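Trainee: I'll drop the sequence and a predicted model, then ask my questions.
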Amino acid sequence: MTLDEAGPGSVRPGGRTARVRAAVLEAAGDLLAEHGFARLDLAEVAARAEVGKTTVYRRWRTPAGLTADLLVDMAEQSLSRADTGSLRGDLEANARLVAKTLTDPRQSRLFRAVIAAASFDEAAADALHRFYDARLTEWSPCVTDAIDRGEAPPGTDARAVLTAISGPLYYRLLASGDQIDDQAVRGAVEAAVNAAAAGIFVRTGT
């Protein structure tokens, strides 16, 4: 019996849909990490998740649609922003979270697959952009709070500061292949904190 065929009373009301989604998204993430977006097949996802094919095709329709929902779930499951009381502390927490994700064997392969898909699939690109928009929005108060404390000048672009943290780490993952280690984390944080304090990220012309 597949998850979507569970009998009445087998799970709490409303729980079947959540269990089906969780199983499908886990299977999709595993297959993306193993084979990449180009080989993501909804029938294979259904088989691995032990869910009926019709359920998967009806709800997600396409591999891009499934990838989009996976990114939504990843954003929902991500840790909330840090609040250490200092810009440096908050940005270091952010950098260490990014580094932990990008060095995780499964997660690093998954992000490579999704980013590769976004380079040629518009729906995947839109899903990826919305994922990072959610994460930047979640962490932006780290910078706005720092402005209130006088650690960064008014008008500092919070998203630019956060991008300055994650950018060098993603470059190591996708381009240079250099190790994402503690030195890389501390270097990204130091550069972003100093640049923010110097007003490098202050928005102009707005």
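Mentor: Yep, it's here.
Trainee: switch to C-alpha atoms for all contacts and neighbour counts from now on
Mentor: OK.
Trainee: which strands and helices sit next to the longest helix belonging to the chain?
Mentor: For the chain, the helix with the greatest residue count under DSSP state H is helix 15-35. Counting by 3 or more CA pairs under 8 Å, 6 or more residues apart in numbering; DSSP states H and E, the packing neighbours recorded for helix 15-35 are helix 42-49, helix 63-77, helix 105-118.
Trainee: okay, buried residues for it please.
Mentor: For helix 15-35, a neighbour-count test (16 or more other CA atoms under 10 Å) marks 16, 20-21, 23-33 as buried.
Trainee: what would those look like in CSV with distance to P141?
Mentor: Shown next, in CSV, are the buried residues of helix 15-35 (distance: CA to CA, whole Å):
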residue, distance to P141
R16, 36
V20, 34
R21, 31
A23, 33
V24, 33
L25, 30
E26, 31
A27, 34
A28, 32
G29, 30
D30, 33
L31, 35
L32, 32
A33, 32
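Trainee: before we move on, back to that, tabulate the helices and strands packed on helix 15-35 (a markdown table), appending distance to E190 and mean neighbour count.
Mentor: Listed next are the helices and strands packed on helix 15-35 as a markdown table, based on distance: least, CA to CA, whole Å; neighbours: other CA atoms under 10 Å:
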| stretch | distance to E190 | mean neighbour count |
| --- | --- | --- |
| helix 42-49 | 42 | 19 |
| helix 63-77 | 26 | 18 |
| helix 105-118 | 24 | 19 |
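Trainee: turn those helices into JSON lines, including distance to D157.
Mentor: Below are the helices and strands packed on helix 15-35 laid out as JSON lines (distance: least, CA to CA, whole Å):
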{"stretch": "helix 42-49", "distance to D157": "40"}
{"stretch": "helix 63-77", "distance to D157": "22"}
{"stretch": "helix 105-118", "distance to D157": "25"}
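Trainee: between the ones you listed, which gets nearest to Y132?
Mentor: helix 63-77 (8.1 Å; CA to CA).
Trainee: past that closest one, which element shows up next along the chain?
Mentor: As assigned by DSSP states H and E, the chain's next helix or strand after helix 63-77 is helix 87-103.
Trainee: alright, now check it against this:
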Amino acid sequence: MTSSGMQRPGGRTARVRTAVLKAAEDALVEVGFAGLDLGDIARRAEVGRTTVYRRWGSVGALLADVLTDMAEQSLPRARTGSLHEDLRANARLVQRTLADPRQGALFRAVLLAATCDPAAAEALHRFYRTRVDEWAPCVTEAVERGELPPGTDPAEVVRAVSAPLYYRMLTTPDPLDEPTADRAAAAAESAARAGAFRPAGPEVI
């Protein structure tokens, strides 16, 4: 994780990027993807419109950079030595992010943007590939320890942990709390231990 108190190399360029990305996140939370405007984002960031248009060029490209930055800022995966604890840590990290008033609103806006903007969709897919790749080794290690059947698909297990939390956020007004996260992790773990995420073999007749 990149600490928020650290400045990436680049001087003024890095400061401009940070200011513009924060302004873009603020705008996404306040007005959603449909209301995004590069000129308004430049005003919010207190930088020149020309700078924003020259560097990003389109709302989709800017949103892609927002997601790149989010991936860079994400916390590293847990390394507890236990599949149960690793998956629970993953679920609770997702839960805290989606339940946060700002981060939850930001993710809802990004998900909506991905349904209508190809650049946003590709950026979203890249973001989740990064996060799944970060957490997949906890499943690989569980297979090596004998906790899971050989051939278990690590990426599918990680996705199975998060999927119920996103579904709950998007389809219900119910609170997204730690017990909900723990249930999602436990369900994914049980399915993985039962072999649900192994490649399908020949049908037995």
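Mentor: All right, it came through fine. Values in this document were obtained by computation on a predicted structure and should not be read as measured data.
Trainee: how far is stretch 141-153 of the first structure from where the chain is centred?
Mentor: Here stretch 141-153 of the first structure is found 24 Å from its chain centre; the criterion is CA atoms, centre = their mean, to the nearest Å.
Trainee: centroid-nearest residue for the second structure?
Mentor: Centroid-nearest residue in the second structure, with CA atoms, centre = their mean: Y128, separated by 5.4 Å.
Trainee: quick one: what helix or strand has the counterpart of that residue in the first structure in it?
Mentor: Residue pairing (TM-score structural alignment): Y128 of the second structure is matched to Y132 of the first structure. Using DSSP H and E, Y132 of the first structure falls within helix 122-139.
Trainee: whereabouts in the second structure does the following helix or strand past that helix align?
Mentor: Later in the chain than helix 122-139 of the first structure, the nearest helix or strand by DSSP H and E is helix 141-148. Here helix 141-148 of the first structure aligns to the second structure at residues 137-144, judged by TM-score structural alignment.
Trainee: so who does the counterpart of T163 of the first structure in the second structure touch?
Mentor: For T163 of the first structure, the aligned position in the second structure is occupied by R159, per TM-score structural alignment. Listed by CA atoms under 8 Å, 6 or more residues apart in numbering, the contact set of R159 of the second structure reads V132.
Trainee: let's see that with 10 Å instead.
Mentor: Contact analysis of R159 of the second structure by CA atoms under 10 Å, 6 or more residues apart in numbering lists Y128, R131, V132, W135, A136, A188.
Trainee: okay, now the second one: neighbour count?
Mentor: I take that to be R131 of the second structure. Neighbours of R131 of the second structure under the rule other CA atoms under 10 Å: 20.
Trainee: and D41 of the first structure, how far from D148 of the first structure?
Mentor: According to CA to CA, to the nearest Å, D41 of the first structure and D148 of the first structure sit 49 Å apart.
Trainee: D69 of the first structure too?
Mentor: D69 of the first structure sits 36 Å away from D148 of the first structure, going by CA to CA.
Trainee: and Y132 of the first structure, by the same measure?
Mentor: Distance of Y132 of the first structure to D148 of the first structure, given as CA to CA: 25 Å.
Trainee: do R112 of the first structure as well
Mentor: Remark: distance between R112 of the first structure and D148 of the first structure (CA to CA) = 37 Å.
Trainee: picking that back up, which one of the helices and strands packed on helix 15-35 of the first structure lies closest to G155 of the first structure?
Mentor: Here helix 63-77 is closest among these (CA to CA), at 26.8 Å.
Trainee: run a quick neighbour tally on T97 of the second structure.
Mentor: Count around T97 of the second structure with other CA under 10 Å applied: 17.
Trainee: spatially nearest residue to the equivalent of it over in the first structure (excluding sequence neighbours)?
Mentor: When the first structure is aligned by TM-score structural alignment, T97 of the second structure is paired with T101. Nearest residue to T101 of the first structure, sequence neighbours excluded (CA to CA, 6 or more residues apart in numbering): Q107, at 5.9 Å.
Trainee: ok, V59 of the second structure next?
Mentor: Nearest residue to V59 of the second structure, sequence neighbours excluded (CA to CA, 6+ apart): L38, at 6.5 Å.
Trainee: helix or strand right after the helix or strand hosting V161 of the first structure?
Mentor: In the assignment (DSSP H and E), V161 of the first structure maps to helix 158-171. Per DSSP H and E, the first helix or strand lying C-terminal to helix 158-171 of the first structure is helix 182-197.
Trainee: where does that next one end up in the second structure?
Mentor: So helix 182-197 of the first structure sits over residues 178-193 in the second structure, by TM-score structural alignment.
Trainee: L67 of the second structure matches what in the first structure?
Mentor: Aligned partner of L67 of the second structure by TM-score structural alignment: L71.
Trainee: done for today, thanks.
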